[in-house]
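Asker: one predicted model, sequence on top.
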Amino acid sequence: MRKIVTLSIFLMFATSYGQQIDPLLSSDVNKQEKWVENRMSKLTLNEKIGQLFMIQAYSNKGKKHTAFIKKMIRKYHIGGLIFMQGTPKKEVKLTNLYQTKSKIPLLIAIDGEWGLNMRLKNSFRFPWNMTLGAIQDNELIEEFGKQVGLHCKRIGINVNFAPVVDINTNPKNPIIGNRSFGENKHNVTKKAMAFIRGMQSVGVLANAKHFPGHGDTSTDSHKTLPYLDFTLERLDSIELFPYKQLFKTNLASVMVAHLNVPSLEPKPGVPTSISYKVITELLKEKMGFKGLIFTDALNMKGAANYAKPGDIDLAAFVAGNDILLIPEDVKSAVKKIKIALKKKLFTEKRLNESVRKILKAKYWAKLHEFTPIKETHITEDIITIKDKLLYKSLMKAAITVIKNNEGVLPIKELSNNKIAYVKLGDSDNFTFTNTLKKYTQVDIISDENIAGLLQKLKSYNTIIIGYHKSNESPWKSYKMSKEEITWLEEISKNHHVILDIFASPYTLLDITSNINTTDAIIVSYQNSKESQEISAEIIFGAHEAKGKLPVSIKNIFPEGTGLSTPNLMRLSYTIPEEVDMSSKLIQRIDSLTTIVVDSLMAPGGQVLVARYGKVIYHKSFGYQTYNKKQKVKLTDLYDLASVTKILGGLPMIMKSEEKGLIKLKTTLGEMLPYLKESNKDTITLKEVLSHVAKIKAWIPYYLETVDSVTKIPFHNLYRKQKSDEFSIKIARNLYLKNSYTDTIYKKIAEAPQRKLEGYKYSGLVFYLFKKYIENTYHGKMDVLNSKYFYSQLGATTLGYNPLKKFKKEKIAPTEVDDYYRHQVLQGDVHDMGAAMMGGVSGNAGLFSNSNDVAKIMQMYLQKGFYGGKRYLESKTIDKFNHSYYANDSIRRGLGFDKPSLNPEVKASSKYASSNSFGHSGFTGTYTWVDPDNGILYVFLSNRVYPTMSNNKLGEQDIRTKIQDLIYEAILNN
């Protein structure tokens, strides 16, 4: 009775299936048919039987294996090879060899679910399906399929056994898991369709596996025969759903799994891969599939345990399979098939049916016109910039925020947010922590026991916990240990915790009881460098989160959970092509920085280039000094010199103008009453900032404080130790008398004006800005700059007097001073006047690394907005980035330098737009932004080491030559 009911249900569901249009037909179907029939007419019985077999081939084995494959081709006329381990280069050589030995072109296959790297070294690895299942834009999946197809085609592969279309409804599935697009049948189907469309568009046969569905198993068919006790209704609605939809398309092939499914095959223990009911009656007849049908590997225990080699192959063919994948004994199989044919267990018509399909597939793959595969430039063709860009795009679209209490993500507030990072898991985390540190200070905290760790974390507001597991393969364990779960729980009790999972989302299954104590959870899926980098960028708002969970985490996070987060417009980090620039051309910067070091223009430095808010070149070069003991790091600080003018003095002036405290027509006498009645009284702010105020270029104040012969500082003005009266630090063991600051201001006020009209660069007024700012805002200038700008920007290295925060080793030495301070200047400002102001001035005094300079410059480029905050109004930036005296051939904006109006003067690149602006510094620094082209550029060096008499850097215009390269690297420029 049960069998009758089962059969009637089977027939009922069968009526819903249609017939697939033959997916193996080529565009020139008449020529294809003629070629196939011509081949068929010439094939012997042995050659026909040989076409059914696809055997394993390796490109990392020796001559003995190669001889074996050649023998199999010659003696048994095998129809195809599936390449396993090896390298693309060796595989191409062997494919060319094997194809020449075969009468009929070989169908070459691979398991390349996430690209060639699933099997081959030295090839590109894309994300796993579970990661891709989180993506909402299926056009990206199609592009992924296309790229995988192009890689396959390049090395002579015609069939890629992908995609996996199993619905992974069982979290304990040991073999599918990360290989599935997820548990939602609609999502899996749409992803599979997109992948197939992309791969087959470039001439590589796709393969949907593992029919009828391997997603809800807790055993591995490589080791045993999984048992699926599901009703037909269940199978039809879940497992078979993708196939029903895919058969409406041009899906070329299917792989049948080794499964025990009693509702499909009532005979006990018969694997689906050798079931006539499953393959012929269901797959071919009722579901109407017309493409190639492959068995899963016949050496897997799920099949091999059922019958002996040869017998299992015969059973698989009789069941309806076209290609017998990885047979254990071809000799025995051929013998058994020939005997079965004689005994009429199947007809030659049945044999011809499969052989015709195989030949049609070979024609479809253009094997009828096979020419040897090109053996040069393989690596360059299968590991490309396009692949890297696509990988990044896939990860950006996949990473998923599933919890975000009170909008903790992205982290907006940086100034009063002390952040720590704690690592869980046993895999690499360098890229993640390195990227986190690019946004603000993030301290890496660790301890051998939880008590010690909690003690160290007491002073922190936010804890980022990264759980990092191996990215080597999708089968690696992703589970947290009991100890790690306890640590997560304890840390979460008293801190804001952001948990980032660089592993399968199923990791969360074991920690659901502790989820309530975490503020935010990110699923980053994989522990690749790209995933780590992009996830860190999402945490700080350089990218928005877009992904949605492809599987459910109990009833806490349903499949489809995914919270969007905003883009705060902070800098992100990528490769040049993402912003339409050439990696090859941008790398030419390396040659110029090499010249800088080799020609003794500077011991070393840093270069940063960004476009459209994305950093595409960020490198350090050379050493801190010419003794070459300490290489420059990207975290090292440099004395910015006059770049301070636009990063230190000017921001507070712009803020004051914006608030209405001053106007461009405000006079210096109005800003600083002590200048009333002086020759500076009626000079306007606009005139001062444009350098047309006839103010003296500079005053060497220090010369009057040292002996003119010995250069030794006068004792009445200096002390070696700090005291109440001598508290202005000039350098190590050198303190200036406090009252001398008034002398400096007096000298500025009394300095005679130039008689000539017109432009003359002067830094004197920026000394005065310090006085104005501190009087107006009732605070120290360095504190105010940090409060209103640097700390909120996350520019943690940008500031004055860096020795108060950083070790000397992190600061590049500036000069060996033998004329005033008589010591190596390292962390004390080089500019003598700024030093006499205690290291804090509007004209000089700032130190920074290139990354933090870039943050404030990007804020300018984004018209005053950065990191979700508005620092200055757009109109303010425009107002100060304007050349008010351009009609008088004066290029300067208000404080900002602008492109030269005279070709002889190299203020910036010859390609820089008229809207671009920036500044250079005496110590060998330079920064510039170009709104028209979205370009940001930072160059830091200590060219004045060991002496400022060395100006080769300026004489060779290296900084602007590098800037030229940046523009030249813009594609289609």
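Answerer: Alright, I've got the coordinates.
Asker: for the rest of this, base every contact and every neighbour count on C-alpha atoms.
Answerer: Fine.
Asker: quick one: contacts for I966?
Answerer: 586, 609 (Cα atoms under 8 Å, 6 or more residues apart in numbering).
Asker: isn't N60 right up against F83?
Answerer: No. Using Cα atoms under 8 Å, N60 is not in contact with F83, being 10.1 Å away.
Asker: ok, those two, which is more surrounded?
Answerer: F83 (23 against 13; other Cα atoms under 10 Å).
Asker: quick check: the nearest residue to that one once chain neighbours are set aside vs K93, distance?
Answerer: Nearest residue to F83, sequence neighbours excluded (Cα to Cα, 6 or more residues apart in numbering): A57, at 4.7 Å. A57 sits 13 Å away from K93, going by Cα to Cα, to the nearest Å.
Asker: more neighbours: which of these two?
Answerer: A57 (25 against 16).
Asker: my guess is that one contacts L81, does it?
Answerer: Yes. Under the criterion of Cα under 8 Å, A57 makes contact with L81 at 6.1 Å.
Asker: quick one: common contacting residues for those two?
Answerer: Counting by Cα under 8 Å, 6+ apart, nothing touches both A57 and L81.
Asker: the stretch 401-550 of the chain: strands as residue ranges?
Answerer: Under the criterion DSSP state E, counting those that start in this stretch, strands of the stretch 401-550 of the chain are mapped to 419-425, 442-444, 462-468, 496-502, 520-523.
Asker: presented hereafter is structure B, for comparison with structure A:
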Amino acid sequence: MMKWKPAGLGAAAAGIACMVWAGTAAGATGDQFMDLKGAQWAADSITYMAKRGTVAGYGNGIFKPEGAVTRAQAVTFMVRELYPQQLADSDQTYTDVPRSHPFYKEISVAARMGLAGGFPDGSFHPDAPVSRAETAAFLTRAYALQSGERAVSLSDTATHWAAAPIGVMSSNGLIGGYADGAYRPDKSVTRAEFAVFMTRVIRFERANAIQAQDWDKLMSYMTVSEQVGQMLMPDIREWKGQPTRTLNEGIKATIHDQDLGGFILFEKNIANAEQVTTLTHGLQAEAGDIPLFLGIDQEGGVIKRIPGGTNLPGQMALGAARDTSLAEAAGKLTGEELKALGMQLDFAPVLDINSNPDNPIIGMRSFSSDPDLVTRLGLAEIKGLQSSGVIPAVKHFPGHGDTTVDSHLGLPVLTHDRARLDAVELKPFRAAIEAGVDMIMSAHIAFPAVDNEHVTSRKDGSSVPVPATLSKKVLTGLLRDELDFKGVIISDAFTMNGIAEHFGEEQAVVRAVSAGIDIILMPKDSAIAHQALVEAVHNGTLSTEAIHASVKRILQLKAKYGLFGERDERLSSKLAALPAIIGATPHRKVEQEIAEHAVTLLTGRDGKYPDRIGQGDRVVIAAADDEIGKQLAKQLREAGASQQLSIEIVIIGPGKTAEALRKLKDANYVVLASYQFRNVASQFGWSDYQTVIDEVNKLGKRYSLVSLGNPYELLYLRDVKSGMALYGKQEPNIKAGMNVLLGQAELPGVLPVQN
């Protein structure tokens, strides 16, 4: 392709290739200008350039859109956009541009970089108006533009001195002529017109960079605000106290004001498949030319967000099934459903080794207490998610499985030595990195064996260890350098007390990025976090090189998973496709197969089976929660429809167990449902369960202890004659268990944790 090369272009082109911050000028943003009523055709461009810090007004909300652009103003706009970092070094002098001139530095930089030169008599003519021809020459030279594919048919430019740059601009659709076919190259350009021309060129260059996946070039056109905005991923669970399920003006403004790179969605954001698909489509439409990461915690089992979607039995159920093909299928169907709903990022699978029964937050979210089993199943689920076009973000590095403190509530400390970390906690993460995982979530947990730094807590002035999310030794030293992870590092939620209690919002955000975090998940206040990062870049606390490296990883990952192209699909097409994907029959089949393969014998009188329910039995279901009792009763009635069962639910717990015991006397069979999760197992209320077990043993009843949560009951309950683990209180788990109690199915599962 032909490339126009006027004098000075070499220096300008070299400058373009450098990584620069676009825009540092202070001034009103576009929506603050009050005199654009007669220039609405240019309002978008003026707003865009003002937000970039490239154009500014005259104060008091005045922009003067119809005022002529002078040579001094034109080069100032371009220097602010392209070379703001060079303004401190200004040495070019012209006879009519003294050092006291308000644009002396910008004119000097423009001359040095080849954007604009002076006249033979040594003058610059700073107050002379800029013509349409000069505008084309300035912009073509500044951005090293090449000829495009469009035919040039302007009637009055062929013999003009600026014919070449006008032709380049016209052939790329960046300028046009008047109705009579003329360009009028010598006509003066207004401030509004110049803003439009610059906006067109910048957006054109950004589009070309995206198409070529030239992320260095794209970043050279991104402001500080845009770059750090890519590194923020807040939640929008509520807006003014109400669940956020539609795109409102406040969220639109937040996206634009903070240049956000993504959002995490929660169950509050989702009423049904059609609604959330409409929401995600609208969010992407507001995102400009860089698409949003839209992520969710869809682990399956106890952590699920999609009502009406496939309700997978959970990771520990997969651990009991020990089948990598089922784990891969679970990942694939999860990804297919998320993709259909407009999400491309799943914060799963959990690669934590649940080696501590007292872990209050991981438990059955983990596959197992066996590092090898976690590794095998984790890699399979990662493969399934990736095959569906969804990014798995594995968590919680370097490992959250052996803690007794929930990092949502406090700051856990893992005191194992490095040899133990290598053998257990780090094993699945190392394997995932070797297998090409693209995103890893950090844990708000301190690991003294890797980083023993302590800081003063803002909560109470005590000395607290630095958690992994804020530790350069963990994130850069261990994860990046030692384990050679090249992908994106995302933090766990910044609303969690492991961070929020001890570190101020601004301090924590800046420290996390300095440590190696690429994306801050769920900052408490995204506006404060955004401003803190912008200021840290400007004052040198955060290096531009580190920010560029993070943003480049983010852009590369968005491109790898097709985010730049997927926004072309119409909403109507997305909605039409949902019924065949969300909760589809093939997905439900996988769901039930996992649940059936997971059912595990905890103990049985014959060592093979729990006690069975017989024809015509009077069954009493004892549970601490009425909803669990109802779900068990529903599934038992459906599975035992032909067995003429009588079913009653009783509630056990403080003040209720005595009444429940009276009703057990007339039962033929007792289902004792246990659900222990999100609390410390050793501190759980086991005494009521033991009372029931002692009573049914004394009465000689057939019964089964049915574990629906973490399967650690036999560590705390004695003399249990019959019991099984289902690993979840979801419908497929309970259905599979009731089939076993009715003698309609086997128990193929193997306990995935030490008990």
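Answerer: Yep, that arrived. Fair warning: this is a prediction, and the values are worked out from it, not measured in the lab.
Asker: JSON lines for the strands of the stretch 401-550 of structure 1, including mean neighbour count and distance to D387 of structure 1?
Answerer: As requested, these are exported to JSON lines (neighbours: other Cα atoms under 10 Å; distance: least, Cα to Cα, whole Å):
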{"stretch": "strand 419-425", "mean neighbour count": "21", "distance to D387 of structure 1": "28"}
{"stretch": "strand 442-444", "mean neighbour count": "17", "distance to D387 of structure 1": "31"}
{"stretch": "strand 462-468", "mean neighbour count": "23", "distance to D387 of structure 1": "24"}
{"stretch": "strand 496-502", "mean neighbour count": "25", "distance to D387 of structure 1": "21"}
{"stretch": "strand 520-523", "mean neighbour count": "25", "distance to D387 of structure 1": "23"}
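Asker: tell me which of those sits nearest to V688 of structure 1.
Answerer: The closest of the strands of the stretch 401-550 of structure 1 to V688 of structure 1 is strand 442-444. By Cα to Cα, the value is 40.2 Å.
Asker: other SSEs contacting the closest one?
Answerer: strand 419-425, helix 430-436 (3 or more Cα pairs under 8 Å, 6 or more residues apart in numbering; DSSP states H and E).
Asker: any idea how far the residue mapped onto F83 of structure 1 from structure 2 lies from L326 of structure 2?
Answerer: By TM-score structural alignment, F83 of structure 1 lines up with L265 in structure 2. Noted for L265 of structure 2: a distance of 26 Å to L326 of structure 2, by Cα to Cα.
Asker: ok, now K304 of structure 2?
Answerer: Going from K304 of structure 2 to L326 of structure 2 by Cα to Cα gives 18 Å.
Asker: more crowded one of the two?
Answerer: Under the criterion of other Cα under 10 Å, the comparison of K304 of structure 2 against L326 puts L326 first, with 21 against 18.
Asker: thought A317 was touching that one, still the case?
Answerer: No. L326 of structure 2 lies out of contact with A317 (Cα under 8 Å); the separation is 10.4 Å.
Asker: what touches both of these two?
Answerer: By Cα under 8 Å, 6+ apart, the residues touching both L326 of structure 2 and A317 are I594.
Asker: what's near enough to touch I489 of structure 2?
Answerer: Counting by Cα under 8 Å, 6+ apart, I489 of structure 2 has contacts 439-442, 516-519.
Asker: and the furthest pair within those?
Answerer: For these, the maximum inter-member distance is 13.0 Å, found between M439 and G516 (Cα to Cα).
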